[in-house]
Each structure stands twice: as structure tokens, then as C-alpha cells.
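> Okay, structure incoming, though there's no sequence with it:
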């Protein structure tokens, strides 16, 4: 299947790239705290402490910079290189969040890129794989008729 058909159109990415960076990172960090904060094992928290991470949505021209500050995820300004950057298209991140695609498959097909501390990348991947995250079931967040208009196929059952 041609994965290019699932990329956001370039004009949309250019428009999104004009948005200020920090508010997006703040919203992303808040979402991570809601979804993950109580599920992170102590050893993972210690390893993440002070590490700067960046999620880069390639086709949307958006990046979210954040770090674990010992008690929660916090947005940070995009200054310097992060310890780890994870990059994919919006569609591929959606597939990962819905657990419809395996991160290893995306990585080896070069649709998911990791730059920086690879050991930290493996820790993040393994931690997310080990946590049951029902919050990512989009049907619980919005009615199927609304999601189906925004994201093709999102209104269908995930069984």
C-alpha cells in the first residue's frame, strides 16, 4: 500500500508550521501526564529524569519538546539537541497510539525514525509496550460520527 496517500498535504504542514511551538509542547506534556504519569515504573522515571525528548510529526511540521522533571512531564523550549527525537507522520503516530501498527515494523520500514540516545529510545518503546493505555482508544474520546469525519476509519470498531 502506498503510504504517501496518508501524509498530510504539504500546504497543511506549512500552515501548521506557523503555529507557536511552546503551547503545543505544553498540551502534549499535559496529555502525557494524564496518560502515563501513574503508569511509569520508578526505574523508568529515574532514567527519564532530566532527559529532553522531542516528538516530531514530519508531515505536520510540528515538534513537541518535553522532559521528565522527577515528578511529571514538562514542556521545554526547543533549545539545543534533545537526548532523543522520535519522528513519524501523523498517520503513523495515530496507528501507534491505536496499537494498529508495531513500532518495530515502522522503524524497520523507515517510517519511524529515532535520533539520539538509542538506549533511551528502547526504554521508551519497551515502557509504552508494557503499559495498557485505553486512553488511546479514540472512540472513548469523541463520538464515532465525529471521528469518522476527521480521521478516515476512526469511527469503526477496533476489534
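Nice, I can see it. Nothing here was measured: the structure is a model prediction, and the numbers come from that model. Numbering: from 1, shown residues only.

> all contacts plus neighbour counts: C-alpha atoms, from now on.
Noted.

> helix, strand or coil for residue 71?
coil (DSSP: H, G, I helix; E, B strand; the rest coil).

> Tell me who's in contact with it.
The contact partners of residue 71, taken as CA atoms under 8 Å, 6 or more residues apart in numbering, number zero.

> Kindly report the same for residue 127.
Contacts of residue 127 (CA under 8 Å, 6+ apart): 40, 44.

> For it, pull up the helix or strand it's in.
helix 118-130 (DSSP states H and E).

> hold the first one in mind and look at this next one:
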């Protein structure tokens, strides 16, 4: 099965690329802080301290820049090169978040990329593997009354 079938259409990526970087990075860093809730061991926190990371959603042409400082993740501007960039399609990131795909499988099939400090990349991967995170479920992000109005096929009731 071709993976291009699961990529966002090019016009959608072009439109999303016009969004300002910082608000998305702020939301992403806030989400990380909520999801991890102090689960990062002290040695990992020390290794991450001051390191700039970038998550690049390749088909959406979006990136989220953040770093670890003062005991939490904080958004960064896009200025300067990150220490580590992790890139994949939106679909592949969703598969990772839902634990339906293994990062090693995606990496070796060239659907997940890491650029920069590979030692830092391994630290991030191993840390996430070791933390018991709940499986990401899209349905939990919206109130039931909103989702109840959405029919399969994407059309609402009204």
C-alpha cells in the first residue's frame, strides 16, 4: 500500500505553511507539558536542558520548535538551527501517538527522519518508549456533543 495515499494534499500543506510558527509551537509545548506531567527523569531533564528541538510535519509543512528550560518545555521562535529535528507526515505522527506504529519501523522505512544530534534523538526515543503514556485518542479532544453531530464521511447533521 502506497504511503502517499496518507499524505495531506499539497494545497493543504501550502495553506498550513502560511500559519505563524510561534503560536503552534506554544500549543505543542503546552501539550507536551500536560502529557508528560513531570514524568521526565532528572538525568533526561539535565540532558535536554537548553536543547532546541523541532518537530516537522512534512506533508503539512508545519514545524514546532521548543526547548527544555526551567523544568518544562517552552516554545521557541524559528530562529537558529535546532539541535534535533524529527520529521514525518501527519499520519505517521498520529500512528506513533496512538502506538499503532513503532518509531524504528518508521525510521528504517524512511518515513521518520532525525537530523542533528543523533545521541539526543536516541535519548528522546528511549525516554518516550520508557514512559507509560496514554494512547492518544482524537475523540477525547472534542466534547461528545460536537463529535455526535459528525457523521462518518465528514458531514455534520446541521
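Yep, that arrived. Here the structure is a predicted model, which means the values were calculated and not measured.

> picking that back up, buried ones in the helix holding residue 127 of structure 1, by neighbour count?
120, 121 (16 or more other CA atoms under 10 Å).

> In the lengthiest helix in structure 2, which residues are buried?
Counting by DSSP state H, the longest helix found in structure 2 is helix 21-36. Judged by neighbour count (16+ other CA under 10 Å), helix 21-36 of structure 2 contains these buried residues: 21, 22, 24, 25, 26, 28, 29, 30, 33, 36.

> and the residues you listed, which two are the farthest apart?
21 and 36 (22.5 Å; CA to CA).

> so the helix holding residue 127 of structure 1 versus helix 21-36, what angle?
Put simply, helix 118-130 of structure 1 runs at 50 degrees to helix 21-36, going by axes from the mean of the first three to the mean of the last three CA atoms, to 10 degrees.

> re the thing from before, now do the longest helix of structure 2: everything it contacts.
With CA under 8 Å, 6+ apart, helix 21-36 of structure 2 has contacts from 62-66, 72-78, 133.

> Do you have the helices of structure 1 handy? List them.
Using DSSP H, helices in structure 1 cover 10-16, 21-36, 42-48, 90-97, 103-108, 118-130, 144-150.

> Same list, these, but as JSON lines with distance to residue 57 of structure 1 please.
Converted to JSON lines, these look like this (distance: least, CA to CA, whole Å):
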{"stretch": "helix 10-16", "distance to residue 57 of structure 1": "9"}
{"stretch": "helix 21-36", "distance to residue 57 of structure 1": "12"}
{"stretch": "helix 42-48", "distance to residue 57 of structure 1": "21"}
{"stretch": "helix 90-97", "distance to residue 57 of structure 1": "6"}
{"stretch": "helix 103-108", "distance to residue 57 of structure 1": "14"}
{"stretch": "helix 118-130", "distance to residue 57 of structure 1": "16"}
{"stretch": "helix 144-150", "distance to residue 57 of structure 1": "17"}
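
> what about those helices, which gets the closest to residue 3 of structure 1?
Closest among these, using CA to CA: helix 90-97, at 9.2 Å.
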